[in-house]
Structures are given as structure tokens and as C-alpha cells.
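Q: Next input, structure requested:
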Amino acid sequence: MLQVCLNGVRSRAECSHLPVIPDELAAAAQEAVTAGATDIHLHPKDRHGQDTLDDDAVAAAVSAVRATVPGVPVGVTTGAWATADPQARAAQVRAWTVLPDHASVNWHEDGAAQVAAALLDREIGIEAGVYSGTPAAQRFLAWPESRRVLRVLAEITETTPQDAVHAAADLLDHLAPAATPVLLHGEGAAAWPILHFAASRRLDTRIGLEDALHLPDGSPAPSNAALVRAAREIIQRTSQDTP
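A: Sure, this is the predicted structure:
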């Protein structure tokens, strides 16, 4: 599975063509799916371009994307940077009127289990965000409901390619007891090396303007779709080379 991560916490100051409002997210999602993405992750934004978990923003973003790519799973963030208090975050999840197919929960953040419980109660799939270099893996594996998640979102925070690949191998070893699908991805300069590593392990992975602003050759990425096309080429080539 190749997920496209359309925008992340970035702003237009970092990327002038970042999709922010619902219509832009919908257009970017449609282009990315045409290019080969099979799953979508997005960050709903408020009118100031900041991440938000408010019902109106989540409903507008998810509805707009679903209208253009019906049948493709759509997920959102529940990051603490959007709403710091975990009780408030869980309450926002319980107030959503348009439910995403899945939502990421970062297990290094306080209150992760509380937010995850709200998602389970709403029957929303959970992407368990496990960051390298944090106690997230241990916290997640100790959670009694860990086997109920949709997948583990293994997020490599190291940014130099060599360090990132070593960290990815270590994190996968730590996550082995989870016995659940893993989506492995990196960011910045490590995004492409980690995508290649994920492909060599035949793992799910993701790419998009949230994780990378440049194509593998170092040129600026003009769109999420261009990143997805480049990722598809790497995955196909790696699968042919890997026994």
C-alpha cells in the first residue's frame, strides 16, 4: 500500500503549492490517486492554515476528498500540536460528524491511549504513530488494545540517510511483537532512502508533501502526484530486484 500524505503541519511559507483548503486537498488527492496512491492522510486546517481537529474542518476536508476519490480510505491526524489537552482531543474525536476511515495517534504524546479509545468507540481505524528515538514503541506495545489498530505508522525521525536506515531496522525489530501491519516512512533527506528500505522489506509506505519537498533527484516536487509517481517507480524497481 502506498499512502499519500498531502500536507502535514507545513504551511504555505514552506511550500507555495501546499494543499490547505478542502478543494485543494480534494484536487491533490485525485491527482495522487491517479498517480498510484491507494490511501490518503491529511491534516485539516483552520482559516489561518493551522492544524485543527474541530468538527467543521474535519468534515469539510474529509467530505471534499471522498467526493473526488470515492472508495479510497481517507485518514486524518490527531496530533497534540492541534489540541494539546488529551481530554479535549478525545472530546473532539467524539464530536466528529463525518468520520474518517482512520486517524493517526502518536504514542510518544501524553494521552495517546485516551485518544485511541475515542477512535475505537467511533469505529475509526487507528494508525499507531510510533516515532523512532522515543519511548513510543514500548508504550504502544504495553497498551492492552494494541492488536486492535489498523496499522503501525513507523515514523523515522533521523534525517541523515544512513542513520535513518539503521533506526528503521531497529524500530522494526522492536515492533515485531505487535503482529500488525506496519507502514514505514521517513522525512526530509531520509524520506527516499526509507521508502526504498520499506519497499525492500515489502512494507506499506507513504510519500507526499508532508514528508518530502524534493524528488529523488533533488529537484523541487511540483505536487503530491509527482512524489507518488516517483515512489511507484522505486517500489516497482525494488520489487523486481528483491527475491
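Q: Going by C-alpha atoms from here, please, whenever you check contacts or count neighbours.
A: Fine.
Q: so who does the closest residue to Arg229 other than its chain neighbours touch?
A: In space, and not counting its chain neighbours, Arg229 is closest to Ala35: 5.5 Å by C-alpha to C-alpha, 6 or more residues apart in numbering. Ala35 makes contacts with 225-226, 228-229, as judged by C-alpha atoms under 8 Å, 6 or more residues apart in numbering.
Q: this one as well, want them side by side:
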Amino acid sequence: MSLEDPVVITCAISGALANREQCPAIPYTPEEYAAEARRIVDEGGVHIHIHARTSAGVPSYEAADFTAIHDAIRAEVGDAAILNFSTGTVGVSVERRVAYLQACPPEVAALNMGSMNYAKYSARRKDFVFETVFPNPFGEIIALLKAMRELGIKPEHECFDLGHVGSLVPLLDMGLLEAPLHADFVLGVTGGVPATARNLAAMADNLPEGVDAHWGVIGISRVQWTLLAAALSLGGSVRVGLEDNLYLPDGTMARSNGELVGRARQMTLDAGRRPATVQEARALLGLRERAGAAA
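A: The predicted structure follows:
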């Protein structure tokens, strides 16, 4: 990519971990998701990543909850945003994840590209706040990929470490992936790749050679903003949102996803680049144009 390429601004609208005790702006109900989607689109976001919740805020992997959120967002913003369902979870079967993709196929679905230690460390406590193993074996990756191909869903390859980028190569060789690839590099999770601009560049450099690919960055917590700056200078796209980070660059808690997207849009312009339209985003990700999609 070059600096002239437009920037796809993605927003992870909710996530599955943070709750309203940590940030009052996190949406729970379909109507609240729709209101946040409107703020995202109005500020320049064109790609919305969705973890479903019940109306009480409990993370959900039920088709009915994904469908209700999807339909509420579409009713609010029409085709002005690409909708993306997460398939990342611990302890939820592939079959259950495929079920909600089948019930309400999104344009894109996030696919974690490898297993890893996944933890949060407290330097003050000198201990882990939590730690687990995040299993994403090749068998599950392949099963999800095959389901996505059957449903016409574009996979978003979430890579938490350099080896996860390398895992794209055998899947390409097996004929399971089609160009353009769509990869997002997740930096800042304890157990994954450390959050530095050099590591981000290394991940982009390790995308499969000779294959058209679009990439973006997902920075965890407040390091998000420095990683966004790095991605913009390297020619990548960016993701913000209340799943990954609750704070603006000055340390103020965000009052909505729209505030985070607005800051990402301003950073994009300040870097001498421009936000992609939704049509441009669909082209970069290799998606079919939806009838009546807005600019």
C-alpha cells in the first residue's frame, strides 16, 4: 500500500469483556447498538465489528441476538457500513458459531489465526489479573473458513503474533483463501506481539508475497493511538472502538464510539491521508457492492 491509499476506519462497537461499570457508553440492546452505529457512520467509520450481547449486557453467541443487532443497525444506517461478526471466543463450539453466521450472514466475519497465551498483567500487583490459553487450532480455522466460503462471507484474519501471519500461507496453498486478503494485526495483548511500530511493520512485511492484501491495526488499550499513527504512516488502515480502548488520547473516557472514530478520522487527515468511502472499503476488502450503498 502507499500513502495515497484510502484508510478504512473500522469500529469495534462493543466487545465481550468490558461492561458499563467500566464505561457507560458500551451498548447492550439492539437499539443502543443502532444508535452507536449512527454515531460511527456520522464520524466517518465504514466498517463495524460486532460482538453480540443480550439486552442485559451478557455476551451472547445466540443467532437471535446477532440477528437483532444486525437488523437494528441496518435499519438505522442502511448500507453505509460494512457489518462484521466476531467468531472469536473461548469454549464455544465451531458449530454454534457457524449457526449464527448461517442465520444472519454478515459481509465479513473475524477469524482468529492461531492459538496463544492470552493474559492481562498488573505491574502494580506483580501478577496476572487473568490468564488463559486462547485456542484457535488449524482444524477450527479451516472449518470456519469453509463455512464462510459457503455463505459468501469475507474472512478478516486477526493476527495476534507474527506466526499467525505466516499461517495464511498454507491456507492459501490449500485454496481456502481468495485475494484480496483482509488482515488485521492485533498488538498489545500480553502473550501476543508487543505493541511497537517496528513489530507492526514486521507483520505487514510478512503478508504472503505476490498476493493482494489489505491490512489494518488493532491496538489494545491506550497504546492504540500510537499504533494508529504508525499504521497511517505505513499505509495501513485502522480500528478503534469500545472493545479495544475506552479512552481518547488525552486520557478522557470516550462518551461514545463516535468520539473514538472522530479522533481516528482526524488523525487520518492529519497524516495526509483520507478516510475511505464505504464503496472504497468494500472494494479494498473484495466485497460485492450492496445496492444503494452510501458514500
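Q: What does the superposition give as a TM-score?
A: Here the TM-score for the pair of chains, by TM-score structural alignment, normalised by the length of the first structure, is 0.88; 234 aligned residues with a C-alpha RMSD of 2.0 Å.
Q: In ChimeraX, how would I select just the buried ones from the contacts of Ala35 of the first structure?
A: Selection of buried members from these for ChimeraX, criterion 16 or more other C-alpha atoms under 10 Å:
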select :225,226,228,229
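Q: Now render the contacts of Ala35 of the first structure as CSV, adding distance to Arg206 of the first structure.
A: Output for the contacts of Ala35 of the first structure, formatted as CSV (distance: C-alpha to C-alpha, whole Å):
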residue, distance to Arg206 of the first structure
Ala225, 12
Ala226, 13
Val228, 8
Arg229, 12
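Q: out of the contacts of Ala35 of the first structure, which are inside helices?
A: 225-226, 228-229 (DSSP state H).
Q: can you tell me how far the residue nearest to Arg229 of the first structure sits from Arg232 of the first structure?
A: 8 Å (C-alpha to C-alpha, to the nearest Å).
Q: Count residues in the vicinity of Leu141 of the first structure, would you?
A: Leu141 of the first structure has 17 neighbours, counted by other C-alpha atoms under 10 Å.
Q: Which residue in the second structure aligns with it?
A: Alignment note (TM-score structural alignment): Leu141 of the first structure maps to Val169 of the second structure.
Q: Wasn't that match part of a helix?
A: Yes - Val169 of the second structure forms part of a helix when assessed by DSSP: H, G, I helix; E, B strand; the rest coil.
Q: Quick check: it touching Val211?
A: No - using C-alpha atoms under 8 Å as the test, Val169 of the second structure is too far from Val211 to be in contact (10.1 Å).
Q: hey, what's in contact with both of these two?
A: Contacts common to Val169 of the second structure and Val211, judged by C-alpha under 8 Å, 6+ apart, are absent.
Q: for the ones in helices among the contacts of Ala35 of the first structure, which one is nearest Gln114 of the first structure?
A: Distance to Gln114 of the first structure, by C-alpha to C-alpha, is smallest for Val228 among those, at 33.4 Å.
Q: Quick check: the aligned residue for the closest one in the second structure?
A: Matched to the second structure by TM-score structural alignment, Val228 of the first structure sits across from Val261.
Q: Quick check: of the ones in helices among the contacts of Ala35 of the first structure, which lies closest to Gln50 of the first structure?
A: The closest of those to Gln50 of the first structure turns out to be Ala225 (C-alpha to C-alpha; 23.0 Å).
Q: which ones are touching that closest one?
A: 28, 31-35, 208.
Q: All the strands of the first structure, residue numbers only.
A: 2-5, 39-42, 74-77, 102-106, 125-131, 151-155, 182-185, 204-207 (DSSP state E).
Q: any idea which residue sits dead centre in the second structure?
A: His49 (5.2 Å; C-alpha atoms, centre = their mean).
Q: My guess is Ala116 of the first structure contacts Asn106. True?
A: No - counting by C-alpha under 8 Å, Ala116 of the first structure stays clear of Asn106, with 9.4 Å between them.
Q: per the alignment, the residue nearest to Arg229 of the first structure corresponds to what in the second structure?
A: So, by TM-score structural alignment, Ala35 of the first structure is matched to Glu43.
Q: Equivalent analysis for Ala13 of the first structure, please.
A: Aligned by TM-score structural alignment, Ala13 of the first structure pairs with Glu21 of the second structure.
Q: how near is that match to Gly57 of the second structure?
A: 11 Å.
Q: Same question for Ile40 of the second structure.
A: Taken as C-alpha to C-alpha, the span from Ile40 of the second structure to Gly57 of the second structure is 20 Å.
Q: same deal with Lys146 of the second structure?
A: The separation that Lys146 of the second structure has from Gly57 of the second structure, given C-alpha to C-alpha, amounts to 31 Å.
Q: now Arg74 of the second structure
A: 20 Å.
Q: Using JSON lines, lay out the strands of the first structure together with distance to Leu175 of the first structure.
A: Shown next, in JSON lines, are these (distance: least, C-alpha to C-alpha, whole Å):
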{"stretch": "strand 2-5", "distance to Leu175 of the first structure": "20"}
{"stretch": "strand 39-42", "distance to Leu175 of the first structure": "22"}
{"stretch": "strand 74-77", "distance to Leu175 of the first structure": "21"}
{"stretch": "strand 102-106", "distance to Leu175 of the first structure": "15"}
{"stretch": "strand 125-131", "distance to Leu175 of the first structure": "9"}
{"stretch": "strand 151-155", "distance to Leu175 of the first structure": "9"}
{"stretch": "strand 182-185", "distance to Leu175 of the first structure": "9"}
{"stretch": "strand 204-207", "distance to Leu175 of the first structure": "14"}
